[in-house]
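A.B. asks: predicted model, plus sequence, below.
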Amino acid sequence: MKESSENLNAIDLVNRSLKARYRAEKRFKAYGIAAILFGLACLVILFTDIISKGHSAFLQTEVYLEVTFDSDRLDIDDVSNSAQLMAADYQGIIKAALRERFPDVSGRRDKRTLYSLVSNGAGFSLREMLIDDPSLLGKTVGVWLVADDDIDTYVKSRGDNPEDAFTGRMSDKQIAWVESLMENDQLALNFNTTFFTSGDSREPEQAGILGAVMGSLFTLIVTIVLSFPIGVAAAVYLEEYAPRNRLTDFIEVNINNLAAVPSIIFGLLGLAIFIGFFEMHRSIPLVGGLVLSLMTLPTIIISSRAAIKAVPPSIRDAALGLGASKMQMVLHHVLPLAMPGMLTGAIIGFAQALGETAPLLMIGMVAFIVDIPGGVADPATALPVQIFLWSDSPERAFVERTSAAIMVLLAFLISMNTLAIWLRKRLERRW
């Protein structure tokens, strides 16, 4: 009886221990699920905040006016004279159109306030129209002109209730004029092509991301051309040819350490070497690409070495056994099989480089650049730097443009990571 009771007690202890272990496993699983859900919730909140603030930047408030291309006011005698077309006073005919639309406005101050309804860059649109169609000279045509950023902010925040609108620096008279235009369907929200076709500007309604996108593109091209071949070559040498000694161990340790170095250190290195020693120009994609290549090289080398290690030794032995040289074995057998992993790691490294800001700030790519760069040697900025500049601007209209630029940058990053996943699935080989 005593032995049976001891056996029962032992079984009870084991059962209780198993139940406690199962409860601990369930708690651990619940903690993991909760952590994932919390991370997803934070991600959803972040994306929701960015999209809610930035989606309105893809629309721009425009004012409809009947504009007369008066040759006397424009001071154009010969429509074929490009110098006259470029120097004409297009803002003058916009002001005349506003006075005709609101004839009751008098006084210099009120007129100046009236003229501020339309962006001071609207004249460039009329100039392009006249250059494209010289027959417009002397005619009156209806055109949609970009509104000032204060008017744009008011219209977008207005909704159905004017009392809820953000008035900012707008006067009561401006609000009345805007409401009059809205009642007569002479003010509307249209697709903001300027955001995608223009460079940076001090005026929010004229600011665009094309210059920053082209700067990022040229910088990324330089980074790809330099870092990928060098990184793959270094990985092949270290994995297939380098002898195992203290020197190669020292190199491997430093490559792993460089992958964890803060990116601003690479910016300081580029500032000292490329600009300070080689006296290259600041704020050009060539220098930016060189700096980002230094930052990306450790990531590419590490991922490429891992991909080479994943190739089975039997592939090497079979190639060498059939009479191939070591170079032929590497070029014809190892590299093609390791290339999917190399491309995946490289694309992830390039995506990281695309989103970097700190190194580019150190080499002067924070400069205010209006013109669209045409090559790697032209002054430019990058999309992350453009976001940084806009986020520091005091105008309220830059808030939505900052969020919209973040959405564009996220779209690029997600696309590059999706491409990396697709390449890995498409080219992956299993042994």
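C.D. replies: Sure, I can see it.

A.B. asks: from here on, contacts and neighbour counts on C-alpha atoms
C.D. replies: Fine.

A.B. asks: what's downstream of the helix or strand harbouring Pro298, the next helix or strand?
C.D. replies: Under the criterion of DSSP states H and E, Pro298 resides in helix 285-309. Sequence order places helix 313-321 as the next helix or strand after helix 285-309, per DSSP H and E.

A.B. asks: one more to weigh against that first structure:
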Amino acid sequence: MNNQQQAELVRQSLKRRYRKERRFRLYGILAIAIALAALVTLFADIIGKGYTGFIKTTITLEVPLDPQTMYLEDATDKDAFNMADFKAPLLTALHNVLPETGKGDNRDLGHLLSSYAANKVRDTLEADLSLLGTTQTMSFLVSDDVSVYVKHADDPNYSIQLSEKQQRWVDRLQERGIIQNSFNDVFFENGDSRDPGHAGVLGAIVGSLLTMVVTLLLSFPIGVAAAIYLEEFAPQNRLTDFIEVNINNLAAVPSIIFGLLGLAVFINLFGLPRSVPLVGGLVLTLMTLPTIIISSRAAIKSVPPSIREAAEGIGASRMQVVLHHVLPLALPGMLTGSIIGMAQALGETAPLLLIGMVAFIVDVPSGFVDSATVLPVQIFLWAGSPELAFIERASAAIMVLLTFLIAMNALAIWLRRRLERRW
């Protein structure tokens, strides 16, 4: 074989190699494109269903607080006040803005307002009895059926529950600006409710934060201490090998197993109350510990041996080497792994369902032993509700949860870059 033939073989081999490289690069680009398309589709679906959850529909009425209409002869009499008809002024106000309606339409008119509208009239009078006999401009949430109609009248995925007559009333009130949409502050100020219009995520957010505080205070110091001991001080024998294997296996255990463990140990054995952030934090600590230990050990291993050797060369003890030299350099990786583990714990539902955090909780928790729920469980409850208005509530809560998760991952990246030391 002459030199020309050898050169041709080399060229053909290079061409095949370059073709394979181009194909491999194309496969990588295609995989990234598919992943991005799936991500865009997911976010588009969630945002498309959930953005209306951040919008509330209200109706503004001139409400005549007539004591005769409410059958309230003596407002100072507590029994008479409790027996008063606080819905009557609302019907009168609706008749005033819809003069074509009559008494026979009272039932259909009442369905335009939220079930809590009469309670607002009552609370207003209870706070200031001097308003009795006056006309007040008041805003109320509309009923769930009206809210769905106003937001999704053209969406075939939503079934409109209003009659044609009620739809004409709502259209007329919208044209006159009596029914309006605005930012849904109720969603961030209230806890859960049977009425979708009054349901909010404040209780779930506070419950999640309290649970995460317990998880962080327990999992981070325990996980870091375990990683330091296993990596720097533990002797290499069968016992430590057994512990390392089990830590790695625990990281792959389904989260519901940790829920069963928490139910058996913390609730049944120790008698701790169900559905409280303290127990939820303990369960999530068990689930998060393997992730923190593994990431912390990897961060410690990444510290060059020359750092240890230099510290030992100037007379530092083993503990001083670890605390003053190894730990500061490994801390960014430890924090990153811990925050990612916390973000994973924030999105967990299965272990918390088993310890009772699936309960219907209306009040916002004020402590670690108050009944509470968390965002993933709140989403689970709303997603299984039959009311159409809860669909947008669930999607909006998913957007809130994703915001927290993205923020936690961004914090992990920022901390790593901020604290990272180069050598």
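C.D. replies: On my side now, so go ahead. Remember, it's a predicted structure, so these values are computed and weren't measured experimentally.

A.B. asks: related to what we said a few turns ago, so where is the helix holding Pro298 of structure 1 in structure 2?
C.D. replies: Per the alignment by TM-score structural alignment, helix 285-309 of structure 1 matches residues 277-301 in structure 2.

A.B. asks: next one: Tyr27 of structure 2 from Ala33 of structure 2, what distance?
C.D. replies: 10 Å (CA to CA, to the nearest Å).

A.B. asks: what does Leu90 of structure 2 give?
C.D. replies: Applying CA to CA, the value for Leu90 of structure 2 to Ala33 of structure 2 is 55 Å.

A.B. asks: looking at these two, which one has more neighbours?
C.D. replies: The neighbour comparison of Leu90 of structure 2 against Ala33 (other CA atoms under 10 Å) goes to Leu90, with 23 against 12.

A.B. asks: the more buried one maps to what in structure 1?
C.D. replies: In structure 1, Leu90 of structure 2 lines up with Ile94, judged by TM-score structural alignment.

A.B. asks: again, but for Val362 of structure 2
C.D. replies: By TM-score structural alignment, Val362 of structure 2 lines up with Val370 in structure 1.

A.B. asks: which ones are touching that match?
C.D. replies: Gly199, Asp200, Ser201, Gly211 (CA atoms under 8 Å, 6 or more residues apart in numbering).

A.B. asks: tell me the most packed of these, by neighbour count.
C.D. replies: Going by other CA under 10 Å, Gly211 tops the contacts of Val370 of structure 1 with 27 neighbours.

A.B. asks: now the one in structure 2 that sits across from Ser393 of structure 1 in the alignment: how far from Arg194 of structure 2?
C.D. replies: In structure 2, the residue paired with Ser393 of structure 1 is Ser385, using TM-score structural alignment. Counting by CA to CA, the separation of Ser385 of structure 2 from Arg194 of structure 2 is 10 Å.

A.B. asks: surely Gln60 of structure 1 meets Leu189?
C.D. replies: Yes. Judged on CA atoms under 8 Å, Gln60 of structure 1 makes contact with Leu189 at a distance of 5.3 Å.

A.B. asks: which of these two has more neighbours?
C.D. replies: When neighbours are counted by other CA under 10 Å, Gln60 comes out ahead of the other of Gln60 of structure 1 and Leu189, with 23 against 17.

A.B. asks: does that one belong to a helix, a strand or coil?
C.D. replies: Recorded secondary structure, Gln60 of structure 1: strand (DSSP: H, G, I helix; E, B strand; the rest coil).
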